[in-house]
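# sequence first, then the predicted structure:
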Amino acid sequence: MNAEKLRLQETKAHHIHWKRWGPYLSERQWGTVREDYSATGEAWDYFPHEQARSRAYRWGEDGIGGISDYHQHICFGLAVWNGHDPILKERLFGLTGPEGNHGEDVKELYYYLDATPTHSYLKMLYKYPQTLYNYAWLVEENRRRGKDLPEFELIDTGAFNGDRYFDIFIEYAKDKPEDILIKITCVNRGPDPARIHVLPQLWFRNTWSWSDDGDIRRPHVKAGNGSWLEVHHPQVGDYRLYYEGSPELLFCDNETNSQKLFGSGNSHGYFKDAFHEYVIDGRQEAVNPARTGTKATAYDTLSIAAGESQSIRLRLSKSDAGVTNPFADFDTIYAQRRADADEFYDELQEGVKTDDAKLVQRQALAGMIWSKQFYHYDIPRWLNGDPGQPAPPPQRKEGRNHEWFHLNNADVVSMPDKWEYPWYAAWDLAFHCLPLALVDPQFAKHQLVLMTREWYMHPNGQLPAYEWAFGDVNPPVHAWATWRVYQIDRKQTGKPDRDFLERVFHKLMLNFTWWVNRKDYDDRNVFQGGFLGLDNIGVFDRSAPLMNGGRLDQADGTAWMGMYCLNLMRIALELAKENPVYQDIATKFFEHFLHIAEAINSMGEDAHGLWDEEDEFYYDMLHLPNGEARPMKIRSMVGLVPLFAIETLEADLIERAPEFAKRLEWVLENRPHLANLVSRWQVPGRGERRLLALLRGHRMKRVLARMLDETEFLSDYGIRAVSRYHKDHPYVLHCDGQVLQCYGQDLSVEYQPAESNTGMFGGNSNWRGPIWFPVNYLIVESLEKFHHYYGDDFKVECPTNSGNYMTINEVAQELSRRLCSIFLKDADGKRAVFGQYPHLQENSQFRDHLLFHEYFHGDTGRGVGASHQTGWTGVVAKLLHPKREAVH
């Protein structure tokens, strides 16, 4: 067993807490809902970036390349200054949602290069220009640009021209769980000598300002008697931060500079922005001469020759860790942890075909690990306010998230992205858990359990969506992720964790009931759902009430529920192996699936199904107040989601569940219209394999024919979210001969392969054409299941009209190849993800550093949306994995 696996085992057994410290610091705490105490809920405006350096946060902390203890009491992060910027660079800069021409966007270049699951080794790269960082230009140019133009990025400003920038590598290596070696290496990539100011910072999350006993429990950091800082926290204990050389020690308090920001309050103090004022403005009186406080730094200035590098070494250790000479063994430990990381990934990546594929997979997994974050949000406290603080405006009691009175989160959670989305999203997290399970199945299982705990899940059974609107509706993929993580964990450990499976299963039955009671409008087994992640793929906001009391039956909402039934049925059959009672529950979900399958395809002679016989595709159905039912003929991912509702049942599985088998046979014999929804295949010597799917036979072939058509959904880089057909044939919604409008725009959908041209849904709502990894991944898995049933004799044309026929498994492999080609070098050494930037494609210091965007251009594969959203795009690591377990 390699060293990192041993650390994982020790952590799982609670023998040694290797994860007590990790990359749990956010990259943006300002502009979040948690920090918003306004009456109107305008989070971006209430706490802007400009105030972040001077204003204490209430619910969390942020920093560059930072780490913290598990509950973020003690934080460490990097601040730098190039001598030209107007501000000390303590946190990453980006545009707010209203500022960007396509929504919020971080305007920095940084990369997660390496990470082990216990955080025994972490490596990040931050690229910092040596010239003026032009914040104003980035804001103004993006404000000037319309939605028909791409975003204006930092690299577009010329900030990296002539290689006049620093590469700043931030590395952590653990000797013990609470003995952390820190190495900051600054490389001058430019042609001339350059100076950089380096301020490694240690501070405490401000908890004392919000409680009655703040002075009693207040932590402090002070200069030690040697080359170290003494760190004391009443809950975490005593630490030392060792440093080398003779840096200048600076101290202040993590407190708001109210006089500076608001023109009121105490002007005598040493506030959060003291280091900025000391370094940038030369105000020596800003820092505490007594050399103590709740925030400290060991400030150094490095003069680095062209092409050279210099490193700063520190060591953060528990005071009783037995460290006597902190830097004598530093290089040895550091080298060993790097070697441990290599050994861990060498074993994991055995069989990965190329070194480039290994690089992509390792960086994707590094991003998944770095994107863990301590997330703290107590809704009752947030709504009611803190002792000794001004009461929040009364409008909050009826405003955002007031229905989630039970929610009290204070955990380390996998984030979609720690800048653009520094908050969890329930369905994003489900996809995160698959690649995370490759390196740390215990953490993946913990995340799935967490979302169903009482302090997350609503008492009515709903899972929390995300902090901007916990009550929004995400696709119900939690059961799918639970089953898949169970399978991955079983394969890795050889032991099925049925306790985990059963624990989540019971909570998911509550969530399933919530869906049935809330989202099946008139109990017809056709679901409305609402948002479901596809916010910009339709002509209007599907979460909002429709015009004049209309209703939208959703093909994707209904299909997701069909998939949910099959996922829960399969889990119940697994649990029935040890407890026969679960056969009854499996039967319930089997029959419910049949009713959903019947409803989505045909709801009786006088009603409308969601399958359009003329187009041979699934569409949403708009029900107007006058009784008219109109299919919304938009060829989009909505019509492909029915592919996801598929399960195969092996004969031996059915034989081990005799009560379930009896009920299955009764339905097949006595409900012939439902029996037609179940396919069976005779396997010599093994009995009958069953196929349950919303799409089978002819209809499956017709949907695949459209999906694999390169003039429609099939791109060189995966499956588009909207058919390319709509480039020349936009869908326009008419009523009584008039084109309907909303917010001054026609209610229409056209194919837009990258940035969306509508702001109807706010932010980066770019669903009208790009490649989107989570649903593409589900397509690949669904095809693999279809192949398991139909076998090699069943072939389809791929691409459509090409004359080339493939088995369904070969189609799955082809889609996987196209998705991975977004990141892998092509024959010319280019990566599609980098798009039009030759600097990223060709420069040796850029071309092998990957960004895992939110989605990708439907025609070129370039990255679109949140540039560092490793999150669900991290499933590329799973696609690259050579030892993928069977999904059936």
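Cool, the structure landed.
# CA only for contacts and neighbour counts going forward, please
Noted.
# distance check, P459 against G529.
19 Å (Cα to Cα, to the nearest Å).
# compare these two (neighbour count), which wins?
G529 (27 against 16; other Cα atoms under 10 Å).
# secondary structure element holding that one?
Using DSSP states H and E, G529 is not contained in any helix or strand.
# which residue sits closest to it, ignoring its sequence neighbours?
Distance criterion Cα to Cα, 6 or more residues apart in numbering; nearest residue to G529, sequence neighbours excluded, is G557 at 5.1 Å.
# now do G829
Nearest one to G829, counting by Cα to Cα, 6+ apart, is Q841 at 8.0 Å.
# one more: H853?
Excluding the flanking residues, the one nearest H853 by Cα to Cα, 6+ apart is S867, at 4.3 Å.
# which residues in the stretch 151-300 of the chain form helices?
Along the stretch 151-300 of the chain, the segments classed as helices by DSSP state H, counting those that start in this stretch run 214-217, 258-262, 274-280.
# list the contacts of the shortest one.
Defining contact as Cα atoms under 8 Å, 6 or more residues apart in numbering, one finds that helix 214-217 is touched by 207-208, 234.
# select only the buried ones of those residues in ChimeraX?
In ChimeraX, this line selects whichever of these come out buried by 16 or more other Cα atoms under 10 Å:
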select :207,208
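# of the contacts of helix 214-217, which is the nearest to G550?
T207 (48.5 Å; Cα to Cα).
# which residues touch that closest one?
58, 214.
# from D114, how far off is it?
The value you get for T207 to D114, if Cα to Cα is used, is 32 Å.
# and if you look at T807?
37 Å.
# swap in G214?
38 Å.
# compare those two (neighbour count), which wins?
Neighbour totals were compared for G214 and D114, and D114 leads with 24 against 13 (other Cα under 10 Å).
# before we move on, which element is the more buried one in?
strand 109-115.
# contact partners of that strand?
Strand 109-115 is contacted from outside by 121-128, 154, 341, 362-363, 365-367, 369-370, 849-851, using Cα under 8 Å, 6+ apart.
# correct me, but D612 touches Y619?
Yes - D612 is within contact range of Y619, at 7.0 Å (criterion: Cα atoms under 8 Å).
# between the two, who's got more neighbours?
Higher neighbour count among D612 and Y619: Y619, with 26 against 15, using other Cα under 10 Å.
# how close does the more buried one get to N101?
Distance, Y619 to N101, by Cα to Cα: 31 Å.
# now do the contacts for the residue most central in space within the chain.
Among the residues of the chain, the one closest to the centroid is P416, at 1.8 Å (Cα atoms, centre = their mean). By Cα under 8 Å, 6+ apart, the contact set of P416 is 371, 422-425, 428-429, 869-872.
# take a look at this one as well, against the first:
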Amino acid sequence: MHTQEEKRLEENKATTKDWLKWGSYLSERQWGTVREDYSANGNAWEYFPHEHARSRAYRWGEDGIAGLSDNFGNICFGLALWNGKDAILKERLFGLTGPQGNHGEDVKELYYYLENTPTHSYMKHLYKYPQNEFPYATLVQKNKERNRNEAEYELLDTGIFDKNAYFDVFTEYAKADDEDILIKITVCNRASTPASLHLLPNLFIRNIWSYKDKVQKPIIKKEVKDEQTYVSITHHYVGNYNLYFEVADKLLFTENETNMEVIYNQPNNHPYKKDLFHTAVTSNDYSLATKRSEGTKFAPLYHLQLKGKEQRVIKLRLTRNSEKTPFDSSFEATFTAREKECIEFYKTITDCKEEESNIQRQAFAGLLWSKNYYNYEVETWLNGDSKLSLPPIERQHGRNSEWKTLRNHDILSMPDAWEYPWYAAWDSAFHCTSFALIDPEFAKEQLLLFTKEWYMAPNGQIPAYEWNFSDVNPPVQAWAALNIYKIEQKKTGRGDIKFLKRIFNKLALNFTWWVNRLDSHQHNVFQGGFLGLDNIGVFDRSHGIPGNGILEQVDGTSWMALYCLNMLEISLEIAMDDDSYEDMATKYFGHFVFIAETLNTRCLGDVCTWDAQEDFFYDQLVLPTGQFIPIKVRSIAGMLSLAAVLCIKKETLARLPKFKESVLWFKKYRMENLKFPVIQNYTEDNDFLLSLVPKDRMKKLMETLLDEKEFLSPYGIRSLSKIHETPYNIVINGVNYSINYEPAESTTAMFGGNSNWRGPIWFPMNYLFIQAIREYYSYTGDNTTFEYPSGSGKHLSLKEISDALSKRLINIFEKDKQGNRPVNALHQKTYQDAHFQDYILFYEYFHGDNGRGIGASHQTGWTALVTNLISEIK
């Protein structure tokens, strides 16, 4: 029996209803982004700071709090709030820029994504707004005073929420139809004393007319009909809509245009500018804002006087329809129905206990709230717009200048809607693996986007992220495609072969780019740069390799081996439907064999990639003289070799005789010429295991992986071995390079941001290891066991170990017997409060020893993999 939400997804796919036209697509931060940066030096943070955002029209998008927009970001809706004490009207979330934060960019607000469905038929957001003056200056100053060895100074640390002196502002959306959206804003005074709040539900039109010629300017206009006051929206691209709202204290209108006097010290052509509401509210002068009855930015203003513990509800409705009674009994009935349908839908994902269900629903909510409209056309950005002055000439040879074919204008899954409000190619692959559980169609189309000609470069490179599209992210798109395919197949009973063909044919181009670009000596050992693992090495692996050398990376080679196996598995799956793909399977099989042989046998003299004394793979620095220098860092870069594994079932081989014949030929005629036994213990009519790591080395690595003195934390797998609590040092050309175990925030500014791969726990890598262990289990069954943890004397099967690792990761978010969640380790007292205890933040990564959340506080993107872990544990 399909749920109502599943029926809506089917209607959307069949195009009988456009349920995805409206959603939580409004970004949380547009300022400080590369696409809004028109400076000569590429300093995006300083060119467009938070201070400018209220007065300056954006070029490439919009932002807001708890926002809604159409799927091209033209008509936008979001909250604005004022507590009567702040210097500014709060229309967007505040945070520190990259240079301001002691660990990089850092949102300094408290908000939670509580509910969201794939069609955005029901959405719920919570923003906690202090009643006393928001500590903007204190947050900036305190973090400025702290160094990289200290924790970040957070909003909760200021004491601003003491004595419950704050408002809980819940924003809910419920779709009565695909273009009929009900909005309910509930303001709760959590203090025991009276408090007032100015609430402005903002409706605004993205400004295109200031930048482009011959653009028909949209309009929001006051209307009165049947004693009902509302505003109409006329938009050439999106269509005509009405916004209904309950009786307000005032109706404010202005234009979503730059205040030239404030930003550029130039005269304005009229006084109705983007920041007019800010000026009117904070100065209590509404004469100008109420003078007009039309514009491109509108807000009904509600001055709420709330008693202690009191709450008020404000209702609005954005619709194509004309409504005589927009807030009749059906309004609440729709909210009740949509919330119930949301809960019913998520029950179909997994049948789990209430605590896990709460974790899973909030994780999915964060994943869906982080679907944002993203627009960036690089060639236009480089050349500038006809109605504005041209950008500085330096831009033509600066950041992203070689990506003129890149044109992004889509709904994309953001890593974090504030800290990373732009896509990252490898992040998105993990996001799609979680999206596949709830909306396989979106997951497939999202992954395919990166292979479109307006994304993928002509040479086959996939764009990384807007700060540097040419950077090298791990090639996990094929891995994600397989996950999406299998999840949908399990869910529906049928696999989408057409999707596999579409993605496979494009990824074949990307695979070739990798081989040609990053195997400089043609030895099947790959370089690749930092490969997403910021600062995991002793030096920046993307730039300035010591001694003008080349770093042969275990993780670069492992990623390519995994890519080979993913492409092999995809081609095998397609070949069962179309036998012409058997030849491609043979190609990737052969390529994998040579990569595996090289990684396991690569030596120069006595120095080898595999260190037989220490039982570990280490990166090798190759100097121009030909000298090898091992970089003996025990990290997940060396462990990643475990992830490249594939069990090919005998049933598959039986159905693909040409591929089976190739394997047997290879075993008979090629194996004896190899220095390394790539295919071990294979006999005809049995399953077939391909592993980058041979059996004896796999056992050694597994023992290390499961050692609590090295990689195994109470909360998952650390990114760096704990043995590096004693720093590792190496001198190259007279310069000392070092690395040490850092379980929390990064103490190095090597990559400038807040990421740290020198010890903490990261969900995507943990998920890869768990999948690999399950793949080994599919070949060995219960015949292979390991001590878990190493040295404990307790042996578990590989399946039991994968489940145990999953539980450690899930436990990060679960309450213990005292009601504390490890993720909240720094603020346990606050999260004991009744109005905090059920809310969860899904951080970028987690403390290697105590599991507390670190980095971006809403990076539900790849941390949403916790939903997969909950679903997969039996």
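Looks like it arrived, so ask away. Remember, it's a predicted structure, so these values are computed and weren't measured experimentally.
# give me the TM-score for this pair.
Once superposed, chain against chain, the TM-score is 0.98 (TM-score structural alignment, normalised by the length of structure 2); 868 aligned residues with a Cα RMSD of 1.4 Å.
# aligned partner of K830 of structure 1 in structure 2?
K830 of structure 1 maps onto N820 in structure 2, with residues paired by TM-score structural alignment.
# that match: what's it in contact with?
814, 828, 831-832.
# that one: which element?
Secondary structure assignment for N820 of structure 2, by DSSP H and E: no helix or strand.
# let me see the ranges of the strands in the stretch 101-250 of structure 2.
Assigned by DSSP state E, counting those that start in this stretch, the strands in the stretch 101-250 of structure 2 fall at 106-107, 111-116, 122-130, 166-177, 180-189, 195-205, 219-225, 228-235, 239-245, 250-254.
# export those strands to TSV and tack on distance to K650 of structure 2?
Output for the strands of the stretch 101-250 of structure 2, formatted as TSV (distance: least, Cα to Cα, whole Å):
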stretch	distance to K650 of structure 2
strand 106-107	51
strand 111-116	42
strand 122-130	46
strand 166-177	49
strand 180-189	53
strand 195-205	59
strand 219-225	65
strand 228-235	59
strand 239-245	57
strand 250-254	69
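# and those, which is most packed in?
Stretch with highest mean neighbour count among those: strand 111-116 (a mean of 25; mean count of other Cα atoms under 10 Å).
# count of neighbours near T350 of structure 2?
For T350 of structure 2, using other Cα under 10 Å, the count is 18.
# can you confirm P390 of structure 1 is in a strand?
No - judged by DSSP: H, G, I helix; E, B strand; the rest coil, P390 of structure 1 forms no part of a strand; its state is coil.
# count the neighbours of it for me.
8.
# mind checking how far it is from W210 of structure 1?
Distance of P390 of structure 1 to W210 of structure 1, given as Cα to Cα: 11 Å.
# ok, so of the contacts of N820 of structure 2, who is nearest H2 of structure 2?
Nearest to H2 of structure 2 among these, counting by Cα to Cα, is E814 at 30.1 Å.
# show me what contacts that closest one?
355-356, 359, 820-822.
# then L93 of structure 2?
L93 of structure 2 neighbours (Cα under 8 Å, 6+ apart): 28-29, 64-65, 107-109, 418.
# surely it is within a strand?
No - using three-state DSSP, the assignment for L93 of structure 2 is coil, not a strand.
# so what corresponds to it in structure 1?
Checking TM-score structural alignment: L93 of structure 2 goes with L92.
# so H49 of structure 1 touches Q29, yeah?
No - assessed by Cα under 8 Å, H49 of structure 1 is found out of contact with Q29, at 9.2 Å.
# what's the closest of the strands of the stretch 101-250 of structure 2 to L689 of structure 2?
If you check each of the strands of the stretch 101-250 of structure 2 against L689 of structure 2 by Cα to Cα, strand 111-116 wins as the nearest, at 40.9 Å.
# W210 of structure 1 and M621 of structure 1, how far apart?
On the measure of Cα to Cα, W210 of structure 1 and M621 of structure 1 end up 50 Å apart.
# what about these two, which has more around it?
The residue with more neighbours, out of W210 of structure 1 and M621, is M621; 21 against 15, by other Cα under 10 Å.
# mean per-residue distance, the helix or strand that the more buried one is a member of to structure 2?
Here M621 of structure 1 sits within strand 620-623, counting by DSSP H and E. With mean Cα distance after the TM-score superposition for structure 1, strand 620-623 of structure 1 departs from structure 2 by a mean of 0.7 Å once superposed.
# elements contacting that strand?
Here strand 620-623 of structure 1 touches strand 551-553, helix 555-575, strand 629-632, going by 3 or more Cα pairs under 8 Å, 6 or more residues apart in numbering; DSSP states H and E.
# got the contact list for that strand?
550-556, 610, 629-633, 638.
# who wins for neighbours among those residues?
D556 leads the contacts of strand 620-623 of structure 1 on contacts (other Cα under 10 Å) with 30 neighbours.
# relative to D523 of structure 1, how far out is the nearest residue to it once chain neighbours are set aside?
The spatially closest residue to D556 of structure 1, leaving aside those adjacent along the chain, is V638, at 4.9 Å (Cα to Cα, 6+ apart). Counting by Cα to Cα, the gap from V638 of structure 1 to D523 of structure 1 is 21 Å.
# for the alignment partner in structure 2 of V775 of structure 1, give its distance to S641 of structure 2.
Counting by TM-score structural alignment, V775 of structure 1 corresponds to M765 in structure 2. Applying Cα to Cα, the value for M765 of structure 2 to S641 of structure 2 is 12 Å.
# who's more crowded, the two?
Legend: neighbour count by other Cα under 10 Å for M765 of structure 2 and S641, higher for S641 (27 against 18).
# quick check, that one in a helix?
Yes - S641 of structure 2 forms part of a helix when assessed by three-state DSSP.
# I'd say it and P694 touch.
No - between S641 of structure 2 and P694 there is no contact under Cα under 8 Å: 10.2 Å.
# quick revisit: residue in structure 2 paired with the residue nearest to the centre of structure 1?
That one, P416 of structure 1, aligns with P415 by TM-score structural alignment.
# same check on G687 of structure 1?
Match for G687 of structure 1 (TM-score structural alignment): D685.
# what's the nearest residue to its match if we skip its chain neighbours?
Excluding the flanking residues, the one nearest D685 of structure 2 by Cα to Cα, 6+ apart is K650, at 5.8 Å.
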